[in-house]
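**Student:** A predicted structure for the sequence below; I have some questions about it.
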Amino acid sequence: MPFARLASATTPTCHIGLGLAAVGRPGYINLGRDRDLPADRSVAALRARTHELLDAAYAQGVRYFDVARSYGRSEEFLADWLTDRPEADDVVVGSKWGYTYTANWTTDAERHEVKDHSAQTYERQRAETEALLGDRLDLYQIHSVTPDSPALTDKELHAGLAEAAARGVTVGFSTSGPAQADAIRAALAVTVDGEPLFRTVQSTYNALETSAGPALAEAHDAGLTVIVKEGMANGRLAGEQAPDALKAVAEETSYGCDAVALALVLQQPWAGVVLSGAATSPQLASNLHAAAVYLDEDHLARLAALVEDPRAYWERRSALPWH
C-alpha cells in the first residue's frame, strides 16, 4: 500500500496531510475564507496559492496530498506542481470521485457539486483523473458514502473498483453525515471474490463530532488506513470562534487552537493521516505544530465536553454558506 511510505517516513509531520478543498475552487464553506483568500480568485491566482501551499507543506515534511474531482481544479493544480517538482516522488496522492463540480468557477452558484455514485460516473471521472494525474494517483476514494449509497451494493461498480485495485491503485471511501459509523461498517463488509474491497477510509472526526470513532477503530483493526478530514470542523475550532474550553487548553499548551484540535485527532490510536485544510502558509505552519502538541488526561477530558449531537453538528455544517 502507498501508505507504507508514510509509515517509514521520519519527519514529525508525515502523518499530517494537506487537503486542497479550500483552494482548488473559488467557493467553499470554511469559516474565515474571505480573509484567507485574495479578492482575485481567478484560476491563475488560486493555482499560485495552491502551489505556494504545496511547496510549504513539502518543505515541512508533509507527504500526503488530498484532492477530488469536485474540488474545482485541485487535481489539475496538484498535477502541475508534481510535474514541476520531480523531487517530490515520495508523496502519496489521494483523490475522490462521486461528486461533479458544477459551479463553473463562481462563488454564487445554486449548486456547487452534484453527487452520483453510479458505475457510469466512476468510469467517466476515473478517466478524467487519470488524464491529469496519470500514474501519480495512489488512492482513489468514493466521495462521501452514506448508508443508503448505491456504491455499497452496486456489483458492477465493485468490479470496476477491483479492476483498478488490480492495476495498483488503492481503493477507498470517504464518509459524511450523522450516520458515518453505519456507512463505515457497511463498507467494511463489501467484498469482491471473498476479499475486502476497500483499503482506506476517510471520515470527519473532531472535538465536536466524534461519533465515527468506534467504527474507525474497527476499520483500523481490519487493516484499513484511516484518514481524518475536517479536524477543525470547517474552521469552527480555529481562532476567535473556537470554544472557550479549547482556547484554555491551547493557552496551557502554548500552541494555537488549530494545532490542539488536530493534535486531539492525531492522538487517536487508529488515526493514520490527519488532514490540514489550510488556505494560507501561516495557517499551514500553525496546523503542523499539532505534531508537537501533547494533550494529557485532563486536557482530553475537558475537550471531550465539547462533543455535540451528530445530527445537530451536521445540520449546522449543511447551513454553512459557500463563499
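**Tutor:** Thanks, I have it. Predicted, not measured: the structure shown is a model, and the values here were computed from it.
**Student:** CA only for contacts and neighbour counts going forward, please
**Tutor:** OK.
**Student:** what's around Asp55, how many residues?
**Tutor:** 16 (other CA atoms under 10 Å).
**Student:** typo on my end, Ala159
**Tutor:** 16.
**Student:** wait, it sits on Val171?
**Tutor:** No. Checked against CA atoms under 8 Å, the pair Ala159 and Val171 is beyond contact range at 11.7 Å.
**Student:** mind listing the strands in the stretch 101-250 of the chain by residue range?
**Tutor:** With strands called from DSSP state E, counting those that start in this stretch, the stretch 101-250 of the chain shows them at 113-115, 139-145, 170-175, 191-192, 195-196, 200-204, 225-229.
**Student:** next up, a second structure to put side by side with the first:
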Amino acid sequence: MFDKLEDTVARYEELMNELSEPDVANDPNRFKRLMKEQSDLTPLVETYREYKQNKQNIEESLELLKEESDEEMRELAKEELNESRAKVEELEEKLKILLLPKDPNDDKNVIVEIRAGAGGDEAALFAAEIYRMYMHYAESKRWKVETLECEEIGIGGMKKVNFMITGQGAYSVMKYESGVHRVQRIPETESGGRIHTSTISVAVMPEAEEFDVEIEDKDIRIDVMRASGNGGQCVNTTDSAVRLTHYPTGIVIYSQTEKSQIQNKAKAFALLRAKLYDMELQKRQDAEAADRRSQIGTGDRSEKIRTYNFPQGRVTDHRIGLTLYKLDKIMNGDIQEIIDACIAADQAKKLANMNEE
C-alpha cells in the first residue's frame, strides 16, 4: 500500500511541474486532462501527507518521553502521542478507501429511466412522485435536469420517464438508486381503505459519449411525426417528435419534449447511446465474479431495493437494512442519508473483499 502511495505522490509532483510549464495552457485538451488527474489525486496525496506527519509526531513524542524528566512535559507528550496514534488509525482507513479501484464512470452525468411496474395507475402516480423526488435532490446539489422522453397518463402519473442529470460526480451518487422501488399506501381511488402495494423500476445509466458507443447508420431507422399524449411538458403541436429504432437490439426511443426536431433527435441519440453503453456494462458485470456483482450499485436491476410505506411514514432500504421515519422529507428529495449509507456499505464490502484476496 505504501509503495503505491509513494508512487502516487511522485506522480502528483510530476503533474504539478507539468502544469507550471508555460506551453501547457496553449493546449486546452492536455491542460484539462492534467487538471483532472491532479484533482483526482489531491485527496489521496493530502491524506497521505497528513498520515506521514502524524507518524512523525508519534516518533517525536516517543523520543521526548525517553529523554524528558519533567512530569508536565511528559504528560503533554503522552497526550500528543495518543492523539497522533488515534489519527494514524483513522487516516489508515481513509487511505484504504481512497485506494479502492474507482469506477471509471463515476464522474459522468447520468440518464435515469423510471418505469411504472405492478399497480396500474397507482404505479404511474408513484413513478411521477419519484421523478419529482430526484428533481428536488438534483436541485439541492445544483445539478441540471433535462427531460429526454416521457409517457404520461391523464391523472398526473407517468408510465415512463427518461431524464438526464448533469453534474460533477452524478453517476457516483445516483448509481445506488438502480432497482425496484416499492410503495405501500391507500390509493385515492380505493374506497375500502385497503393498503395497496405497487412498484416502479429505476435504471441509472452513465451518459455515453460518441466514442463510447459506435452506432452505424444502417442499424438505425429515424421517423419524424407529430407529438402526441395527454398534455403537459412532453407534448407540442409541431411535426418535431422523433422515433429512433435500433435494429440490432430492438430498442425504440421516442423523443418529443422539445419543439425542435433537431433537439429531439439529439436527445433520442443521447438516450440510445446511454442504453447501449449500459447494456455493455451489464454484460461485463455479469461476466465477473459473484462478489463483484453483489456490490451495492452494481446489482440486479430486478432487485427490490427500497420500500416507501406511507401509513407508517417509513422508508426502508433492504440492501443495507436502513429504516428512516421521515418519508415526507425523503419524497421531497432528502435522500442524501440513504445514499451516504449505501456508499459506506459498498466501501466496507469492497474493503472486506480486498482483505480476503
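**Tutor:** Cool, the structure landed. Note that the structure is predicted; figures quoted are calculated from it, not measured.
**Student:** Need the TM-score between these chains.
**Tutor:** Put the two chains on top of each other and the TM-score (TM-score structural alignment, normalised by the length of the first structure) is 0.29; 161 aligned residues with a CA RMSD of 6.6 Å.
**Student:** Just put the strands of the stretch 101-250 of the first structure in JSON lines and tack on distance to Val274 of the first structure.
**Tutor:** Below are the strands of the stretch 101-250 of the first structure laid out as JSON lines (distance: least, CA to CA, whole Å):
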{"stretch": "strand 113-115", "distance to Val274 of the first structure": "24"}
{"stretch": "strand 139-145", "distance to Val274 of the first structure": "15"}
{"stretch": "strand 170-175", "distance to Val274 of the first structure": "13"}
{"stretch": "strand 191-192", "distance to Val274 of the first structure": "27"}
{"stretch": "strand 195-196", "distance to Val274 of the first structure": "24"}
{"stretch": "strand 200-204", "distance to Val274 of the first structure": "9"}
{"stretch": "strand 225-229", "distance to Val274 of the first structure": "5"}
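**Student:** Let me have these in CSV, extended by mean neighbour count.
**Tutor:** Below are these laid out as CSV (neighbours: other CA atoms under 10 Å):
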stretch, mean neighbour count
strand 113-115, 15
strand 139-145, 23
strand 170-175, 24
strand 191-192, 14
strand 195-196, 13
strand 200-204, 25
strand 225-229, 24
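**Student:** Tell me the helix or strand right after the host helix or strand of Ala86 of the second structure.
**Tutor:** Using DSSP states H and E, Ala86 of the second structure maps to helix 71-98. Next helix or strand after helix 71-98 of the second structure toward the C-terminus (DSSP H and E): strand 110-116.
**Student:** Mind listing what's buried along the following helix or strand past that next one?
**Tutor:** The element immediately downstream of strand 110-116 of the second structure (helix or strand, assigned by DSSP H and E) is helix 120-140. For helix 120-140 of the second structure, the neighbour count (16 or more other CA atoms under 10 Å) marks 121-131, 133-138 as buried.
**Student:** Now do the top helix by length along the second structure: which elements does it pack against?
**Tutor:** If you go by DSSP state H, the second structure has its longest helix at helix 28-67. Counting contacts by 3 or more CA pairs under 8 Å, 6 or more residues apart in numbering; DSSP states H and E, helix 28-67 of the second structure is packed against helix 2-19, helix 71-98.
**Student:** Would you mind listing the buried residues in the first one?
**Tutor:** Of the residues in helix 2-19 of the second structure, 5, 8-9, 11-12, 15, 19 count as buried by neighbour count, 16+ other CA under 10 Å.
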